[in-house]
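[1] based on what follows, work out the 3D shape:
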Amino acid sequence: MEHETLIWAGSYTADRNGHGKGITALSADGEGQLTSVGLAIAANSPSFLALHPTLPVVYAVAEEGKTVRAYRRTGEAKLEAFGEPWPAGEATCHVAADPQGRFIVATCWGDGQVILYGLDDDGAITSRASAAAAVDPHTATSPDGERPSRAHSSLMLPDGRVMTTDLGHDLVRVWQYVPGEGLQPDHQVILPMGSGPRHMARHHSGTVFVDTEYSVEVATIRMEPDGTYELKSVVPASATGAKDGDAGAEIALSPDGRFAYVGVRGTNRICVLQVSGDGTGVEPTGEVPCGGDWPRHHLVREGWLYVANEGSDDVVSFRLDRETGLPDGPVARVETGSPSMLLPAG
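    The predicted model follows:
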């Protein structure tokens, strides 16, 4: 099939009341048509996945099982377990790989842990180190008292540092990677209380855009000359605003960096924001229905937007307008149980 793209789809399985069976392989062709290639491997709630930068190895969290595990690609669309599961934290919901293949980082929504796992030259997990405990800077001013830390995602920075979000403490944290020791705190960026920073996307200008789960906004943070990141702006993800029951999900950028896409669960929308020419900010410009229910994650690739609708058990494709960035569709749909994350197989 011309321009065929293989996509790994993570899922929620029966242990989290989901309909998935594990990691599924999907195929997308040059016309946006989607096909299920079949179950790549059975696993319990592999809700988030990461790809080794150079090897055919996939890393998956087991969100309910509180583990992280490596899987090795065998054949075109199959995976096999690669080593044993490694312990993680409560509700481990995200994993990301170091661009140099030295480690992966898992973040845990349930208890706020940020955990670094060392990798060997084959991509196998060989060690585990938890980062320092989280401290909530808003506690002193919060009428509700202490709030639980909820680490939600990580982003690898070009200078070797690692950035993580804490949805519970409204923080973006920056860590130094220390070989043999793990992650050490560098500094933190405080977001508005109650915003709930969730996922991040780094623009080629160096700006990091953070979407917020609770306030359904996009925060812009940029690095100062001294190496610290500062919050520059916070804007609504949608020009029409957040509605009751809404929750921000994924944020992704178009390859040329002109547009940002934010999924909104609840009202089930994909919001489009235009990135300023210098990459220093975003402005909401439009939105479309997500084509299903509860858009947990989406992927922007080669002029197409693929949305994982967890609630309607499907993945749908949209064609992206080159000028406006607006999604057109859905063009195609494929059924798959409780999809939670979409990852190009490389």
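
[2] okay, CA-based contacts and neighbour counts for the rest of this
    OK.

[3] now do the contacts for the spatially most central residue of the chain.
    For the chain, residue 199 is the residue whose C-alpha lies nearest the centre (C-alpha atoms, centre = their mean; 5.4 Å). In this structure, residue 199 makes contact with 152-154, 165, 210-212, 249-251, judged by C-alpha atoms under 8 Å, 6 or more residues apart in numbering.

[4] to compare against the first, here's the next sequence to fold:
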Amino acid sequence: MNYTLWIGSYAKKEERGIYKVNVDTENEKLNVTGRYAGVENPSYLAEAGGYLFVASETMKGQAVLFKIDEEGLDRRAIAEAGEMAPCHIYAEDTSVWTANYGGSVTKYERDGDRLTKTAFVKHEGSGLNADRQDAPHVHSVTPFPDGLHIVVCDLGTDTLAVYEKNELKLVKEVKTAPGSGPRMALFHPDLPVLYVINELNSTVSIYKVEMDGYMMHLDTVAALPDGYKGVHTGADLQFSPDRRFLYASIRGWNGFAIFDVQGEGELSQPRHVEGAGKTPRSFYVLPDAPYLVTAYQDSNELALFKIEKNGLPIFIEEKVTIQEPVCVIKKGEK
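    Have a look, this model is predicted:
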């Protein structure tokens, strides 16, 4: 089988920083099949309705709209985020949201080939870690299963904020452990459970959720190997194709924590697999094939892992060179 991925990276505007990559699972090969310019630091990508939406992680802060066609990508519109450093983007139908590291969330609407900012909310506060939590630092926007809300991870204030998604009206705030730095959120597809990877202490937190935006903390599990004392920052979360395992990537240590998903969504103590590069910023698990593709930001490469029956991802000596890759999503998927 062949799968097509979009890769976001850090690049100058004139550089081709958006990559199109083919994953050939039969031959276990990665191939770069396209590269596209037109956005400075296209660090995170989202696809919906035949368009690719790009977060331009710059001091100016923009969302950029590309039409996906047979030739690749055609840039159509740019909208100002109203905040510095959009570092995550989510899209569905014609609606788009960016998480702005400067401390805010922006909503946009696409009307044909136009993209317009329609709502904006600014966070306030700080956290325990003076170096990393001097101010709000919003890191991700994730849709609630009810279709009505989004959950926003604010690394700077140790907060999970639930908003009504269309007008960004605040519904609920949940404080995480002081100094934890919530980064990315992932809902279980079948259970009323949310998982959050905390960047600053490299843990995974588990929350019970309900359809009205309600969240309650259940547990937090350490992701690092016992005895590790070096630099570390939690990065991303993904499920295995059969949802039996949850993977967490950890930078600094540069490996994966593998949790068994149990019963009502509880997590086992993790097993660990060392990675194949430096700084695993983002990774993607193919939805119906036992393969995992990881973007290694600081060693400038994309690496292919095969998932064993026991859930462990094993590097199979297949890489392609990509300059500072930081996002991996599947083409044709929201």
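
[5] please state their TM-score.
    Remark: TM-score between the superposed chains equals 0.91 [TM-score structural alignment, normalised by the length of structure 2]; 325 aligned residues with a C-alpha RMSD of 2.3 Å.

[6] just the contacts of residue 199 of structure 1 now: which is nearest residue 273 of structure 1?
    residue 251 (10.3 Å; C-alpha to C-alpha).

[7] which strand or helix spans the closest one?
    strand 247-253 (DSSP states H and E).

[8] what range does that strand cover in structure 2?
    The counterpart of strand 247-253 of structure 1 in structure 2, counting by TM-score structural alignment, spans residues 233-239.

[9] for residue 322 of structure 1, give me its contacts.
    Per C-alpha under 8 Å, 6+ apart, neighbours of residue 322 of structure 1: residue 303.

[10] wasn't it part of a helix?
    No. Secondary structure of residue 322 of structure 1 (DSSP: H, G, I helix; E, B strand; the rest coil): coil, not part of a helix.

[11] rewinding a little: dump the contacts of residue 199 of structure 1 to a markdown table, plus distance to residue 56 of structure 1 and neighbour count.
    Formatted as a markdown table, the contacts of residue 199 of structure 1 follow (distance: C-alpha to C-alpha, whole Å; neighbours: other C-alpha atoms under 10 Å):
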| residue | distance to residue 56 of structure 1 | neighbour count |
| --- | --- | --- |
| 152 | 25 | 28 |
| 153 | 22 | 26 |
| 154 | 21 | 27 |
| 165 | 28 | 30 |
| 210 | 29 | 25 |
| 211 | 30 | 31 |
| 212 | 32 | 30 |
| 249 | 27 | 23 |
| 250 | 25 | 25 |
| 251 | 25 | 27 |
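
[12] tell me how far the residue nearest to the centre of structure 1 lies from residue 123 of structure 1.
    25 Å (C-alpha to C-alpha, to the nearest Å).

[13] and residue 341 of structure 1, by the same measure?
    Distance from residue 341 of structure 1 to residue 123 of structure 1, by C-alpha to C-alpha: 21 Å.

[14] check residue 212 of structure 1 too.
    Relative to residue 123 of structure 1, and taking C-alpha to C-alpha, residue 212 of structure 1 is found at 32 Å.

[15] which residues touch the corresponding residue of structure 2 for residue 89 of structure 1?
    Aligned by TM-score structural alignment, residue 89 of structure 1 pairs with residue 83 of structure 2. Taking C-alpha under 8 Å, 6+ apart as the contact definition, residue 83 of structure 2 lies against 59-61, 100, 102-104.

[16] ok, and the most crowded of the residues you listed?
    residue 100 (30 neighbours; other C-alpha atoms under 10 Å).

[17] contacts only, for it.
    61, 81, 83-88, 106, 137-139.

[18] most surrounded residue in the residues you listed?
    Neighbour-wise, the contacts of residue 100 of structure 2 (other C-alpha under 10 Å) top out at residue 86, 35 neighbours.

[19] distance of the residue nearest to that one when sequence neighbours are not counted from residue 39 of structure 2?
    Leaving out its chain neighbours, the residue that sits closest to residue 86 of structure 2 by C-alpha to C-alpha, 6 or more residues apart in numbering is residue 100, at 3.9 Å. Distance of residue 100 of structure 2 to residue 39 of structure 2, given as C-alpha to C-alpha: 16 Å.

[20] what strand or helix carries residue 255 of structure 1?
    Per DSSP H and E, there is no helix or strand for residue 255 of structure 1.

[21] no wait, residue 332 of structure 2
    Here residue 332 of structure 2 is assigned to no helix or strand, by DSSP H and E.

[22] ok, residue 271 of structure 1 next?
    Residue 271 of structure 1 belongs to strand 269-275, assigned by DSSP H and E.

[23] so that strand corresponds to what in structure 2?
    Against structure 2, strand 269-275 of structure 1 falls on residues 255-261 (TM-score structural alignment).

[24] what's the mean distance for that stretch versus structure 1?
    Superposed on structure 1, stretch 255-261 of structure 2 shows a mean distance of 1.1 Å to its aligned residues (mean C-alpha distance after the TM-score superposition for structure 1).

[25] what does that stretch contact?
    Here stretch 255-261 of structure 2 has contacts from 223-224, 243-250, 267-276, 280, 311-312, using C-alpha under 8 Å, 6+ apart.

[26] make it 7 Å
    223, 244-250, 267-275, 312 (C-alpha atoms under 7 Å, 6 or more residues apart in numbering).

[27] buried ones in that stretch, by neighbour count?
    255-261 (16 or more other C-alpha atoms under 10 Å).

[28] ranges for the strands of the stretch 101-250 of structure 1?
    103-108, 114-119, 125-130, 151-156, 162-166, 171-178, 182-190, 197-202, 208-212, 217-223, 229-236, 247-253 (DSSP state E, counting those that start in this stretch).
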